[in-house]
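Trainee: the amino acid sequence is not available; the structure is as follows:
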């Protein structure tokens, strides 16, 4: 990040949350900003971030950290926790969301956004994307998506915020602009008027944000005849699929929009999935908020008045960002997540061997879903490398452990140590849309092995070496990055990188020990 002092303006770079951080919702409490995003089948669910300037975000916790809040074991890829809405009222933080194919719509509360958060309060109506609005008269409204595809619309009803009980019957308040998937509603009251804002067009090339206003929270809403945000007419723009907006005012009275977008590579989607972007909001003379209706105002490099971005002054972004996790008994950082459930002590330990992460596989492999053993973090750069050192001696055919770049149960690339037909070796698996290929390279004897997954805009490369830090890497091939994009797979997530272990139907007796995990991303 650079600052242009001569022009009196401070620059920032989009996305402000790179990688799989979709459906942002944000609030301001005094001089502090808090933000939450979707997590789908990953656990813990719904990361919470804190910022002082809307640009630099630090994760402070997760909302859903206990099985009593959500149980994702039965969820397939891209099911589970959908778009959250974060709100604050009378000293209490609220997060409302949907557990798809689970308990449905619910909210939880906390006095501290870092947690702990309460057990869920289930609410009765709506399909996905519920949002809360606290009116000045003490009434609390839920707005939620209902219907499917072309019939999608927004319903609204009043609730008792203490119990979640509906105090009124749901009514249709917003049908949007005749596009499919009118969703992600937010109701605001600004300058005496109620604004209903939603996404429309589906979270793809036609994605857009639309808005209406009324003197009543139930409407009827006068709709602005064009989107307040979309890039659906700018096919060559580096940011696409923009929408699902949250409006927020800063401490200086300036309004901003946080929203999701995608940085396609070669026009074919992005392995990073939907990311969180930031842009200033300009209010028209007749009272409408505007962001970017195919004007190209939202870009990778943005400039805003320096008085609003004092913390940006003098900060520079390096050409690469390296993170090394050295395992200890103190636990893993908040960037680490798991598929559906945190592995129990029989499957994962940070204390069994000093300075190592121990994983022990079970009958659920990466392609099987359920309680598979996968410890991962989000990929945040198209060009990156990841690396680990593994000690693993599989005891029987079918046992394996290594690292993987995972989009879903149907699409991932992995490299690890495995046993096949009584022989131990390096196993590469390329699984795309449920169809997989494997390549096995025998080893003379089980020894510690370094494994690496590297990527650029076009492909992933899987590599290993049996030597030390200066040893030459051996490439076992490259595979197309396009196959791990949500556009190809139909997923709502992005690629996550990490360590896995797989056993057999009879379980696994062979532990896998990881010495470290290193991730280095190269800024585009």
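Mentor: Looks like it came in fine. Since we're looking at a predicted model, the values are computed, not measured.
Trainee: rest of the way, CA atoms for contacts and neighbours
Mentor: Will do.
Trainee: buried residues, stretch 430-449. List them.
Mentor: Buried residues in stretch 430-449, counting neighbours by 16 or more other CA atoms under 10 Å, are found at 430-433, 440, 446, 448-449.
Trainee: try stretch 507-520
Mentor: Neighbour count says stretch 507-520 has 508-520 buried, by 16+ other CA under 10 Å.
Trainee: so how far is that stretch from its chain's centroid?
Mentor: Distance, stretch centre to chain centre, for stretch 507-520: 24 Å (CA atoms, centre = their mean, to the nearest Å).
Trainee: before we move on, what about stretch 436-445?
Mentor: Worked out by CA atoms, centre = their mean, stretch 436-445 lies 33 Å from the chain centre.
Trainee: give me the residues contacting it.
Mentor: Contact with stretch 436-445 is made by 423-431, as judged by CA atoms under 8 Å, 6 or more residues apart in numbering.
Trainee: closest one of those residues to residue 156?
Mentor: The closest of the contacts of stretch 436-445 to residue 156 turns out to be residue 431 (CA to CA; 42.3 Å).
Trainee: residues in contact with that closest one?
Mentor: By CA under 8 Å, 6+ apart, the residues touching residue 431 are 410-413, 437.
Trainee: dump these to TSV, plus secondary structure and distance to residue 369.
Mentor: Shown next, in TSV, are the contacts of residue 431 (DSSP: H, G, I helix; E, B strand; the rest coil; distance: CA to CA, whole Å):
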residue	secondary structure	distance to residue 369
410	coil	9
411	coil	12
412	strand	12
413	strand	15
437	strand	18
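Trainee: okay, those in TSV with distance to residue 128 next?
Mentor: Below are the contacts of residue 431 laid out as TSV (distance: CA to CA, whole Å):
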residue	distance to residue 128
410	24
411	25
412	27
413	31
437	36
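Trainee: presented hereafter is structure B, for comparison with structure A:
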């Protein structure tokens, strides 16, 4: 069956229920989501996206909502999502085609894991989008574009503003709020007219442990939201001047909904909150919540259930169609699907979507291990349970190549396909744990014979148990499970500082001309 037939035969179906399984036909093959927030009956369940979309900043432009999120060392970097109702989202663009400013972004000298770009701040003013972001160890950047899809231009400030909170007031003057959680001193930076330089800096508030500043204006009041990581909580401060005096109140925390976020207004004048929640191995998800006002203070939830983010509620805006980011891919297009990213900057000489149309070709990169191998192709794991299946053509593997599919994160459990010196194929499983001393192989299974033809690899992530399961097939129907215990975990101190991802890889310690041709990747419910 060819790829066009496969796509044409993919039925549209939506299965409602707790897991919210949805399978729809996409432009380049089947697109399968394992979680559907929108019930189809005017309500939604949190989170709208059951995947690692941390450090959210959401704005409204007319009837459109845009959501900027952290991407660390993944490229293209700094994702922007789009929605019409805050519930149904799709990926609109990535701001950074490649990461620049640090040679480690090319995965040299061990790479720059847990760093890169995070905590972006998104704003819109007089026909232009603006994003403030500070690469770890670098100076704050202000990106701007007339369209959310770019192209984006960039100007760099003269300093590093941690978790910059960009704010453009009604008079067009632009500011950045910044604070570091280890302290809590909040500094206000005033920018010049074209947002290219700081013209004034002053301390305006102290909020112990505060970071992740976000500022909005409602009437005569300014509202400053801050994450308090030490308490996994969110505070709000208000003042009638940006320079203060500010008064502060606690809002919510991870027990009641999350700890980093702010508010966005609706076209009808209402307000909704968005907030990040630490959700275990899947990563940090973003919840949304109705918000009401008491004495000019925002209150999360509803008057009937105040002070918490609801597990489910009425949709903020009714009547908008179901929408979701793509996930499955048959690689029939000559451009990378917007669901995919690379671990660090890729070596563009070592991958192709055009050399063999209909396949993603990964040419083996030179590396002594998975952690330092370039061109690992990743996408987010999805909760509560998901299964990724890759159909591979492994005929092009060379001796020494280590190629396959696995999880990628604090624990990386992998199905590895190799070619022996006598020309035979093998498949094995291994578990790699990232530690403060670096990655280490925890376990490795005995290799099993596998023909060097077509091969199917399957990785299941179960975030209800924080376990992964690996299996392979010679025909895509009968599956052989791999023995072993394959945990899933999230850890900001080691690993990637991200939720577990699916990763496709191909490398060889000695280099060479081997290759892995990926026919398809299908994400669905186990």
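Mentor: Received the coordinates, thanks. All values reported here derive from a predicted model rather than from experimental measurement.
Trainee: now the TM-score, please.
Mentor: The TM-score (TM-score structural alignment, normalised by the length of structure 1) is 0.84; 475 aligned residues with a CA RMSD of 2.7 Å.
Trainee: returning to that earlier point: now the two most distant members of the buried residues of stretch 507-520 of structure 1.
Mentor: Of all pairs in the buried residues of stretch 507-520 of structure 1, the most separated under CA to CA is 509 and 520 at 32.6 Å.
Trainee: ok, and the contacts of residue 431 of structure 1 in structure 2?
Mentor: When you map these onto structure 2 and apply both residues aligned by TM-score structural alignment, their matches' CA atoms under 8 Å, the shared contacts are 411-413, 437.
Trainee: narrow these to just the buried residues.
Mentor: Buried members of these, counted by 16+ other CA under 10 Å: 411-413.
Trainee: thinking again about what came up before, among the kept ones among the contacts of residue 431 of structure 1, which one sits closest to residue 223 of structure 1?
Mentor: Closest approach between these and residue 223 of structure 1, by CA to CA: residue 411, at 40.4 Å.
Trainee: and the closest residue to that closest one other than its chain neighbours, how far from residue 498 of structure 1?
Mentor: In space, and not counting its chain neighbours, residue 411 of structure 1 is closest to residue 432: 4.2 Å by CA to CA, 6 or more residues apart in numbering. Distance from residue 432 of structure 1 to residue 498 of structure 1, counting by CA to CA, to the nearest Å: 18 Å.
Trainee: my guess is residue 466 of structure 1 meets residue 452, correct?
Mentor: No: if you go by CA atoms under 8 Å, residue 466 of structure 1 and residue 452 don't touch, sitting 11.8 Å apart.
Trainee: and these two? Which one has more around it.
Mentor: Shown here are residue 466 of structure 1 and residue 452; by other CA atoms under 10 Å, residue 452 has more neighbours (27 against 17).
Trainee: name the helix or strand for that one, please.
Mentor: According to DSSP states H and E, residue 452 of structure 1 maps onto strand 449-455.
Trainee: tally of neighbours for residue 182 of structure 1?
Mentor: If we define neighbours as other CA under 10 Å, then residue 182 of structure 1 has 32 of them.
Trainee: export the buried ones among the kept ones among the contacts of residue 431 of structure 1 as CSV, with columns for distance to residue 65 of structure 1.
Mentor: CSV is the format used below for those (distance: CA to CA, whole Å):
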residue, distance to residue 65 of structure 1
411, 26
412, 26
413, 28
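Trainee: so which of those comes closest to residue 400 of structure 1?
Mentor: In terms of CA to CA, no member of those lies closer to residue 400 of structure 1 than residue 413, at 14.0 Å.
Trainee: what about the strands in the stretch 401-526 of structure 2?
Mentor: 402-408, 411-419, 425-435, 438-444, 448-449, 454-462, 467-473, 479-481, 486-487, 501-508, 515-524 (DSSP state E, counting those that start in this stretch).
Trainee: make CSV out of those strands and add distance to residue 145 of structure 2.
Mentor: Supplementary listing: those in CSV, determined by distance: least, CA to CA, whole Å:
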stretch, distance to residue 145 of structure 2
strand 402-408, 33
strand 411-419, 37
strand 425-435, 38
strand 438-444, 39
strand 448-449, 52
strand 454-462, 37
strand 467-473, 41
strand 479-481, 48
strand 486-487, 42
strand 501-508, 30
strand 515-524, 33
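Trainee: nearest to residue 102 of structure 2, out of those strands?
Mentor: strand 438-444 (20.4 Å).
Trainee: structure 1: which residue goes with residue 363 of structure 2?
Mentor: Using TM-score structural alignment, the equivalent of residue 363 of structure 2 in structure 1 is residue 360.
Trainee: so what's that match up against?
Mentor: By CA under 8 Å, 6+ apart, the contact list for residue 360 of structure 1 reads 346-348, 373, 501-503, 508-512.
Trainee: across to structure 2, which of those residues hold up?
Mentor: Counting by both residues aligned by TM-score structural alignment, their matches' CA under 8 Å, those still in contact in structure 2 are 347-348, 501-502, 509-512.
Trainee: closest to residue 138 of structure 1 among the residues you listed?
Mentor: Among those, and counting by CA to CA, the member closest to residue 138 of structure 1 is residue 348, at 47.4 Å.
Trainee: next, please give the residue ranges for the helices of structure 1.
Mentor: All helices of structure 1, identified by DSSP state H, fall at 486-489.
Trainee: and for it, the residue most distant from the center?
Mentor: Distance from the centre of structure 1 peaks at residue 444, with 41.0 Å (CA atoms, centre = their mean).
Trainee: report the contact partners of the closest residue to residue 284 of structure 1 other than its chain neighbours.
Mentor: Nearest residue to residue 284 of structure 1, sequence neighbours excluded (CA to CA, 6+ apart): residue 290, at 7.2 Å. Each residue near residue 290 of structure 1 by CA under 8 Å, 6+ apart is listed here: 228-229, 281-284.
Trainee: now check structure 2 for the residue matching residue 290 of structure 1.
Mentor: Under TM-score structural alignment, residue 290 of structure 1 pairs with residue 299 in structure 2.
Trainee: next one: residue 63 of structure 1
Mentor: Taking TM-score structural alignment, the alignment pairs residue 63 of structure 1 with residue 95 from structure 2.
Trainee: how many residues are close by its match?
Mentor: 24.
Trainee: roughly how far apart are it and residue 105 of structure 2?
Mentor: On the measure of CA to CA, residue 95 of structure 2 and residue 105 of structure 2 end up 16 Å apart.
Trainee: re earlier: take the buried residues of stretch 507-520 of structure 1 and write them to JSON lines, including distance to residue 462 of structure 1.
Mentor: Shown next, in JSON lines, are those (distance: CA to CA, whole Å):
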{"residue": "508", "distance to residue 462 of structure 1": "25"}
{"residue": "509", "distance to residue 462 of structure 1": "26"}
{"residue": "510", "distance to residue 462 of structure 1": "23"}
{"residue": "511", "distance to residue 462 of structure 1": "23"}
{"residue": "512", "distance to residue 462 of structure 1": "19"}
{"residue": "513", "distance to residue 462 of structure 1": "20"}
{"residue": "514", "distance to residue 462 of structure 1": "17"}
{"residue": "515", "distance to residue 462 of structure 1": "19"}
{"residue": "516", "distance to residue 462 of structure 1": "18"}
{"residue": "517", "distance to residue 462 of structure 1": "15"}
{"residue": "518", "distance to residue 462 of structure 1": "15"}
{"residue": "519", "distance to residue 462 of structure 1": "14"}
{"residue": "520", "distance to residue 462 of structure 1": "15"}
